[in-house]
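**Q** Sequence and predicted structure, then a few things I'm wondering about:
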Amino acid sequence: MTTMTPRELLASMFTAAVDAAQPALCIPRNLPAPPKGRTVVIGAGKASAAMAQALERSWPGPLSGLVVTRYGYAVPCERIEIVEAAHPVPDTAGREAAQRMLRTVRGLSADDLVICLISGGGSALLPLPGEGVTLEDKQAINRALLASGASITEMNCVRRHLSAIKGGRLAAACHPARVVNLLISDVPGDNPMDIASGPTVGDPTTCADALEVVRRYGIDLPAGARRLLESGMGETVKPGNRRLDHVDTHIVASPQMALEAAADVARKAGVTPLILGDSIEGEARDVAKVMAGIALQVRRHGQPVAGPCVLLSGGETTVTIRGNGRGGRNVEFLLALAVALDGAPGIHALAGDTDGVDGAEEIAGAFVTPDTLARGWERGLPPRASLESNDAHTFFRALGDSLITGPTLTNVNDFRAIYVA
C-alpha cells in the first residue's frame, strides 16, 4: 500500500504519463535507415522541436530541415532550424514557416528522404490559407470553431479544406521523395489525418463535409472561405493519390501509452488502475457527470472495481463557451466533477493537458479534493457560478490547486485520473 498522499499519487501518475511520451524516448527507436540521397526534416507541433532534437542526436548522417513549434517550446538544434509561432490562434510567423516548409521540400528526388515530425498543435502552427482566404479569415474561423463545441475531428475537417498545406498537400509537395511520418498523437482514435490536420497523409473527407460542420455549428464563414469550399477548389489530397505512394506513417507515442505508464505507477503503489478509455469525447461537464457516477459507484458498492483504485481516461473533451471567464477543458471537467461529487469522501482527482497548457492558460490543469466545494465557498467563489461563466482556472488558482508544469515538450492530449480510497 502506498505511503503517498492522494495528491502525490495523482501527480506522480501525471508525470509518468508525460514522461512516456517524451520524444527522447520514442523518436530514436522509430527512425528509418538513411537514404542514398539527402535527408530533410520537417515538422510542426508543440513537441516537434524536442522531436527534432532527439532525431539529431540519433541520426548517423547529414541532415537539414525546418520545424515550427509553439512560442516557448523551442529547444536547441544544430542542423534543423526551429521556428516559433502562435497557438491556438495562428499568426504570421506560422504562415511564413509554412511557406518556407513547402519551398524546403520542393525539387527532391526519389533517392531523398523526408522525415516529418508531427504532434498536436501543428494545425495552428502551419496556417497557410487556401486561395481567396486570408490569415485573418483563418484566425476568425479558428476562434469560432474553438468556442463552438465542435470536436477536434470536426474542427480539423474544416481546417484541412481551407488550407494550402494540410490534408496531404505537404506530402504531395515532397513527391517523389520517400516520406516517413513520425507522429505523437493527441487526438481520440489516433487517426493520422486529425493529428495537426494531416499535412502529410491522405484525407478522405470532402469540402461538403467541411460545409456541413460549418452549418452544424453556425460558423460565420468569410466570403473567400465559403467560395473555396462551395466551389470544391479546397479539396484535399485523397488516399491512393500516386503522390502519396512513398509515404509511411508511424504513431510513436499515444494517449494509450501514457495511460498505461500511469497505471504502472498506481499498481506499484498498491492501487488498482482501471483504464476507462483513451479517446473519450463530449462536453467536459457531461463527461464529468458520468465519471462522477462511476466514482460514486466504486465508493458505495465497490463496482466495477473495489477501492483503493484509480479511474484513468484520456481523449479530448470540448467546451461550449457561455461565459467570459478563464478556463480550459480540463479544469471545466474538474469543476463539474467536484459539483457532481458534492463533497463525497475519499475521492480525489487530477486532470491536465499533457502539453502543459489547458485552454489558453500556461496551466496544465488542477486537482480536486473532497473539500474543493467548501473551500470555494469560503473564498467567495460559488462553484456553480464559476462553472457557468467558464471560470474554472480562476476558481482552482484561488484554492491553490492549479497544476502548473511549464512546457512539457510533448502532447498526448488530456489525462484524467480519479482516485477512490
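**A** Thanks, I have it.

**Q** alpha carbons only for contacts and neighbour counts from here, please
**A** Noted.

**Q** What ranges does the stretch 201-350 of the chain have for its strands?
**A** In the stretch 201-350 of the chain, the strands defined using DSSP state E, counting those that start in this stretch lie at 247-253, 272-280, 309-315, 347-353.

**Q** Show me what the first one is packed against.
**A** Contacting strand 247-253 under the criterion 3 or more C-alpha pairs under 8 Å, 6 or more residues apart in numbering; DSSP states H and E are the following elements: strand 178-184.

**Q** Quick one: list the elements packing against the strand it packs on.
**A** Here strand 178-184 touches strand 113-119, strand 247-253, going by 3+ C-alpha pairs under 8 Å, 6+ apart.

**Q** Which one, of these, ends up nearest to residue 13?
**A** Nearest to residue 13, of all those, is strand 247-253, at 16.7 Å by C-alpha to C-alpha.

**Q** want to compare, so here's the second one:
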Amino acid sequence: MAWTDAAARAALKDVFAAAVASADPRIVLARHLPDPPAGGRVVVVGAGKSAAVMAAAVEAAWPDQALTGLVVTRYGHGHPTSRIEVLEASHPVPDAAGAAAAERLLQAVGGLTEADLVLFLVSGGGSALTTLPAPGLTLDDLMAVNRALLASGATINEMNCIRRHLSAFSGGRLALAAAPARVVTLAISDVPGDDPAAIASGPTVPDPSSFEQARALVAHYRMDLPAAVVAHLAQAAEETPKPGDPRLGEVDYRFIATPRLALEAAAAKARALGLTPLILGDALEGEAREVGKVLAGIALSARAHGHPLPGPCLLLSGGETTVTIGPEVGGPDRGRGGRNGESLLGCAVALAGAPGIWALMGDTDGIDGSEDNAGAICAPDTLARARAAGLDPRAVLGRHDSYSLFQALDDLLVTGPTLTNVNDLRAVLVA
C-alpha cells in the first residue's frame, strides 16, 4: 500500500493502542491470581498508577471472596471498587497523602497469621505514591530528594536504590510488616529488565542494594540533598532485608504485564497492518534526545539500504530514557515536555525531514512526565511546519520544550490515563 501521512499516523496510533490493551489488568490479571486461602483472611493492598483498576479486576475475579484492604493510586487514576478502598496521592512528586497511605498499607497487613493471604498489587509510580520517610527524615526531605533524582539523569534502577534506603515502606519492608502471612505480588512492570526490587522500589522483595551503593550514586550524580538525608545515608543504621532473609519467607512474585509483552502485541498489530516489525529491545535507556537520534539513524539505514530490514517496516523499542536538566536551563528558560517528547524531537531533528519516515513515542500510562499527553507523533514535514510556525526545533530541544512544539503542530498524543503502565513505547514507521 502507499503510506500516506494519514495512513501512517493511524497505523502508529493503532500499534500504540494494541500495546496498551495488552497490559490492561481487566483483561490479564485474573489468570495470575493464586488460590484463595481455605480458612484465612485475604487482605489486598497496592500502590501504583494501575492500582485501582487492578483492585477492581481482583474484585471481578473473586466476586464471592471476602476481601479487605486498600490501594493508593495517582490523582485522577481512580476506578470504582466495592470492597477494596481506593486512595489517591501525588505523582511524580510525593505528598502527605502518599505518606499517610503508606502508613495505612503497613497497618492493613499487620497482625496476620500464616493462614492469611496478602495480595500486593503493584505498578509503576508506586515509589512516589508510598513515600514514607525513614525515622529521622521528613516528607520535605524526600520531596527534595525526588526532585533531585528526576533532574539528575540517573536511571530508574539507580533512583530506586536511593529511595529504598530513605524509606520506611520500600525495600522489603511491607513484606516484613505482613509476616508470617503468605504474600503474593501481582506486578505490572515499568522498569528495564523487570527487576522486582526496582518496581515501586520493591516493598515485598529482598533488597540486593546497600547504603554504600546509594551513597556512591549520590556522589556520582553530584546530587545536592538535604543534610538530614546525607547524614541518614552515612549512618546506615538499619539496612534493608537482603536475599535469604528468613523473615520474608518464600517470595511469590508474578508479572501480569511487562514491556516485552506490550512490544510483542505491538508487533502483532504491525503485521496485521502490513508492516514488518523489528523489536530492538524492551530496556533501551540513555539520554532521551540521544536515543531518538540513534533510532533516526536506524530508520535512515532501513530507508536507504534495507538494513536492518527493508520497508515497509516498524522499528519498536521500550524502556525508559532520561532527561538531564543542566544548570544553564532553569526558571523561565526551562520548557515543558517529558522524556518521550524529547526523544521524539531528537529523532525528528536527526531525520532532518527525510521522506517516508514517521514516528510515535509515548508513555503507556498516558502521561509523559507531568504533562497531559502520552507523547507525540512526528512526520517528514515536522521540522518544516515547526519553522513555519516560528519555532527553531534545535533551540526548542535545547531548552527541553518539546511539548510546546508538538502542541503548536497539533501532534500531541493525548489518551488520558490508561490505568496501566509498561513504560515507554517507541515506534518508527519506515515506508
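**A** Great, that's in hand. Computed from a predicted structure; not experimentally measured.

**Q** After superposition, what's the TM-score here?
**A** Once superposed, chain against chain, the TM-score is 0.99 (TM-score structural alignment, normalised by the length of the first structure); 421 aligned residues with a C-alpha RMSD of 1.0 Å.

**Q** In terms of helices and strands, where is residue 41 of the first structure?
**A** Using DSSP states H and E, the element containing residue 41 of the first structure is strand 39-44.

**Q** Please apply the same query to residue 142 of the second structure.
**A** Assigned by DSSP H and E, residue 142 of the second structure belongs to helix 139-152.

**Q** JSON lines for the strands of the stretch 201-350 of the first structure, including mean neighbour count and distance to residue 63 of the first structure?
**A** Supplementary listing: the strands of the stretch 201-350 of the first structure in JSON lines, determined by neighbours: other C-alpha atoms under 10 Å; distance: least, C-alpha to C-alpha, whole Å:
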{"stretch": "strand 247-253", "mean neighbour count": "18", "distance to residue 63 of the first structure": "19"}
{"stretch": "strand 272-280", "mean neighbour count": "19", "distance to residue 63 of the first structure": "35"}
{"stretch": "strand 309-315", "mean neighbour count": "25", "distance to residue 63 of the first structure": "35"}
{"stretch": "strand 347-353", "mean neighbour count": "28", "distance to residue 63 of the first structure": "32"}
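
**Q** Now render the ones you listed as TSV, adding distance to residue 364 of the first structure.
**A** Shown next, in TSV, are the strands of the stretch 201-350 of the first structure (distance: least, C-alpha to C-alpha, whole Å):
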stretch	distance to residue 364 of the first structure
strand 247-253	19
strand 272-280	18
strand 309-315	14
strand 347-353	5
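
**Q** So which of those strands is nearest residue 57 of the first structure?
**A** That would be strand 247-253 among those, by C-alpha to C-alpha, at 17.0 Å.

**Q** relative to strand 113-119, how tilted is that closest one?
**A** Orientation check (axes from the mean of the first three to the mean of the last three C-alpha atoms, to 10 degrees): strand 247-253 of the first structure against strand 113-119 gives 40 degrees.

**Q** how much does strand 247-253 of the first structure stray from the second structure?
**A** Once fitted to the second structure, strand 247-253 of the first structure is off its aligned match by 0.9 Å on average (mean C-alpha distance after the TM-score superposition for the first structure).

**Q** In the second structure, point out the residues matching that strand.
**A** Using TM-score structural alignment, strand 247-253 of the first structure lines up with residues 251-257 of the second structure.

**Q** The helix or strand just after the helix holding residue 142 of the second structure aligns to what range in the first structure?
**A** Counting by DSSP H and E, the next helix or strand C-terminal to helix 139-152 of the second structure is helix 156-164. Using TM-score structural alignment, helix 156-164 of the second structure corresponds to residues 152-160 of the first structure.

**Q** next one: stretch 315-324 of the second structure
**A** Against the first structure, stretch 315-324 of the second structure falls on residues 311-320 (TM-score structural alignment).

**Q** do stretch 77-87 of the second structure as well
**A** Going by TM-score structural alignment: stretch 77-87 of the second structure matches residues 73-83.

**Q** Please work out which residues outside that stretch touch it.
**A** The contact list for stretch 73-83 of the first structure, computed with C-alpha atoms under 8 Å, 6 or more residues apart in numbering, reads 41, 46-47, 49-50, 52-53, 56, 63-69, 84, 97, 407, 409.

**Q** on that earlier part again, residue 214 of the first structure is nearest to which of the helices and strands packed on strand 178-184 of the first structure?
**A** Closest to residue 214 of the first structure of these is strand 113-119 (C-alpha to C-alpha; 25.1 Å).

**Q** ok, average deviation of that closest one from the second structure?
**A** Mean deviation of strand 113-119 of the first structure relative to the second structure after superposition (mean C-alpha distance after the TM-score superposition for the first structure): 0.2 Å.

**Q** residues in the second structure aligned with that strand?
**A** Under TM-score structural alignment, the match for strand 113-119 of the first structure is residues 117-123.

**Q** What lines up with residue 141 of the first structure in the second structure?
**A** Mapped onto the second structure by TM-score structural alignment, residue 141 of the first structure lines up with residue 145.

**Q** Against residue 162 of the second structure, how distant is its match?
**A** 9 Å (C-alpha to C-alpha, to the nearest Å).

**Q** Tell me which of these two has more neighbours.
**A** Neighbours were counted for residue 145 of the second structure and for residue 162 using other C-alpha atoms under 10 Å; residue 162 has more, 25 against 21.
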